[in-house]
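Colleague: Sequence first, predicted coordinates after that:
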Amino acid sequence: MNINGIILVAGEGTRLRPLTYTLPKPLIPIMGNPLVTRIIEGLMSNGINNIYVVVGHLGFLFRQLLGDGSSLGVSIRYSEQRERLGIAHAIHRAIEDGADGELIVHLGDNYFGEGLGRFIREFREGDYDVYVVLTRHKDPTRFGNAIIQDGRIVKLIEKPREPPPNSLVMTGIYMFRDSKDVERAFSTIKPSARGEYEITDLIQWFIDNGKKVGYSVTNSWWKDMGTPQDILDLLYLMLDEVKPRIEGEVRGEVNGRVVIERGAVVEGRVHGPAYIGRGSVIGKDTVIEHYVDIESGVVINGGSLSRSLVLSEASLDLGRARLVDSIIGPKSVVKLSSGVVRLVIGEGNTIESA
């Protein structure tokens, strides 16, 4: 049977504006690698080389970055979801465009600390028709909820106002043994009150029709990149696992677990965990504190940064200011004189304080 990966990246990322006006969530890099590329590498390492990417908002940017997948060692085809009609509809679009057989569906803004290997293995070994990955979350109302009785999922509820007791939430990976069953299920569901074909309704069809629906609870962290804080939380989790590597030039001081890529120059101080991307320059009066990711071609003079992500080719002149809990869009210019400042800005913005 054919095996296809499906990565869903058609969303507009409205809660991440202004960043997502020009940069879709899955293309936001962390430590030099966009999330969508990390997902493709995870699928490839589990033997999934045929991948459909379902695009919508700014879809041409995915085509520019990924092309036909040959540079990553996979085959990529694109499906288009022109309207926001939900996850189930996006899967349906990929099937319409040729994704058949076994499907491993991954949301493009989700990331799993433990990787995908265990989930895919348990799905196949259990001979399930559908397999989902669940977790506990402090705000279950943001996600689909699974009600479990006697070790089985008996009901799925999309974003409940009142979550059921001890509920587990659905993460962004769904596995189906046969695309034909997915199409049968899709043909029976109708748009929800918010106008979307919900993944919970699609999988509920399998439950109601006696199909074998399995699940796992992830035993590590899971992040859904819905908000700026979610992106920063993912950055912190990934930096927690970083191994030190210095390929650039250190003229100043580096402490702890720090990655300095080739072509980067550090004249100031960097305290790990931290990442300094290719060709970036950290000026002699600058202090990079813990949990900072500086992407490629960034220039920073003065000030200090903590718990922040600075995207490619930004320019920061911080004076005596301290930038905290911030995301600075690519090619932006920030000029500050003093104080503790938090910013979330999109591409090409200019911020100047008096």
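Modeller: That came through, no problem.
Colleague: alpha carbons only for contacts and neighbour counts from here, please
Modeller: OK.
Colleague: how close does the nearest residue to Asn46 once chain neighbours are set aside sit to Ile6?
Modeller: Leaving out its chain neighbours, the residue that sits closest to Asn46 by C-alpha to C-alpha, 6 or more residues apart in numbering is Gly117, at 6.3 Å. Remark: distance between Gly117 and Ile6 (C-alpha to C-alpha, to the nearest Å) = 16 Å.
Colleague: ok, Ser192 - how many residues close by?
Modeller: Around Ser192 there are 13 other residues, counting by other C-alpha atoms under 10 Å.
Colleague: Check it against this one:
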Amino acid sequence: MKALIPAGGAGTRLRPITHTSAKQLIPIANKPVIFYVLESIAEAGITEVGIVVGDTAEEVRRAIGDGSDWGLRVTYLPQAAPLGLAHTVLIAREFLGDDDFVMYLGDNFLIGGITGLVEQFRADRPAAQIMLTKVADPRAFGVAELDVEGRLIGLEEKPRHPKSDLALVGVFLFTAAVHPIVAGLTPSARGELEISHAISGLMHAGHPVVTTITEGYWKDTGNVADILEVNRLVLEGLEPEIAGVVDDASELIGRVTVGPGAVVRGSRIVGPVIIGAGSVVENSYVGPFTSVAEDCRIIESELEYSVVLGSSVIRGVGRIEASLIGREVEVIPAPRTPRAHRLLLGDHSRVQVCAYL
């Protein structure tokens, strides 16, 4: 069995960060989300991995390399444009050959891994096996309709009026039976080759398609709220470790990790919190469910329930919460006079400011 990881896509819901960075490399507890995907694949005993890459190909290559850090052999498969998940199967045809494969979306996060799912698929070998989970608003997902006996009878992609609350999780398993179906697909109204159409095509051709409803935790980390929520969940299991320097004037409460070369001075940190290697926290408060990446500076500020990416500076700005702050960002106080906000924002930015100065 092989694995296929779609890692292209524009990441429009995470702009402006994804103007310059791959959404699959946004860190969860200071580790890129795609690394969790690679770990799950390796734990399932799969070693051959194809990663479909787009405009951020070089960044993804630099982060993952040849896959040997996970005991994997990685092949990169260029995709000229994000034309749908079924299109990734189409362009991966030569890499996949006639092997069974698991498709695991590179920006999805699934607690518990995929080992059990892969073992079940290897034992039963249906043409396709899909994972479903109940969601509050299924309109943003592929939606499955089951009959009274729990068998799949229909799939819709992002329907306006969903027939159920069962959404497709971003993990799919296929035999080579899917390839002729994908080859015959035409673009949807969105201009994409939909994986839900490929699964429906297998059903209509008489191939067995099996569903598994997961009760575990799953998130598509495609927006800020979901990234912060997944970061919170992962930090809940954080093992405290102090590899850096914490001075006597600082107070660490709960599960706190301070990375190698990091320095904490005169600060209060209430875990779970992770401070990345080489970062400095000085005269500040860092509150629960916060990840600060490597080589950051948090000076005379308060930070809580947030994710800060590498080499950013937050200095003298009071309290920040529920925020995703990109790489090499500088957040500093405005001049006292005139009393006004001064902003330099990229396209698709979103800023919330106090109404009264």
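Modeller: Perfect, thanks for sending it. All values derive from a computational prediction rather than experimental measurement.
Colleague: whereabouts in structure 1 does stretch 183-194 of structure 2 align?
Modeller: Mapped onto structure 1 using TM-score structural alignment, stretch 183-194 of structure 2 spans residues 187-198.
Colleague: what comes up buried for the matching stretch?
Modeller: Ile189, Glu196, Tyr197, Glu198 (16 or more other C-alpha atoms under 10 Å).
Colleague: ok, the third one to Arg93 of structure 1 distance?
Modeller: When distances are taken as C-alpha to C-alpha, Tyr197 of structure 1 and Arg93 of structure 1 turn out to be 12 Å apart.
Colleague: Need the overlap of contacts for the two.
Modeller: The contact sets of Tyr197 of structure 1 and Arg93 do not overlap (C-alpha atoms under 8 Å, 6 or more residues apart in numbering).
Colleague: returning to that earlier point: Gly117 and Ile6 of structure 1 - which one has more neighbours?
Modeller: With other C-alpha under 10 Å as the criterion, Gly117 of structure 1 and Ile6 differ in neighbour count, and Ile6 comes out ahead with 31 against 13.
Colleague: Please identify the helix or strand for Asp127 of structure 1.
Modeller: Under DSSP states H and E, no helix or strand contains Asp127 of structure 1.
Colleague: Give the aligned equivalent of it in structure 2.
Modeller: When structure 2 is aligned by TM-score structural alignment, Asp127 of structure 1 is paired with Arg125.
Colleague: Surely its match and Thr175 touch.
Modeller: Yes: assessed by C-alpha atoms under 8 Å, Arg125 of structure 2 is found in contact with Thr175 at 7.4 Å.
Colleague: quick revisit: now what about the match of stretch 183-194 of structure 2, what contacts it?
Modeller: Arg84, Leu85, Gly86, Ile87, Ala88, His89, Glu158, Asp201, Leu202.
Colleague: change it to 7 Å
Modeller: Residues from elsewhere that reach stretch 187-198 of structure 1 (C-alpha atoms under 7 Å, 6 or more residues apart in numbering): Leu85, Gly86, Ile87, Ala88, His89, Asp201, Leu202.
Colleague: Which of those are buried, as a ChimeraX select command?
Modeller: In ChimeraX syntax, the buried subset of these is picked out as below (16+ other C-alpha under 10 Å):
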select :85,86,87,88,89,201,202
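Colleague: Of the contacts of stretch 187-198 of structure 1, which belong to helices?
Modeller: Counting by DSSP state H, the part of the contacts of stretch 187-198 of structure 1 found in helices is Ile87, Ala88, His89, Asp201, Leu202.
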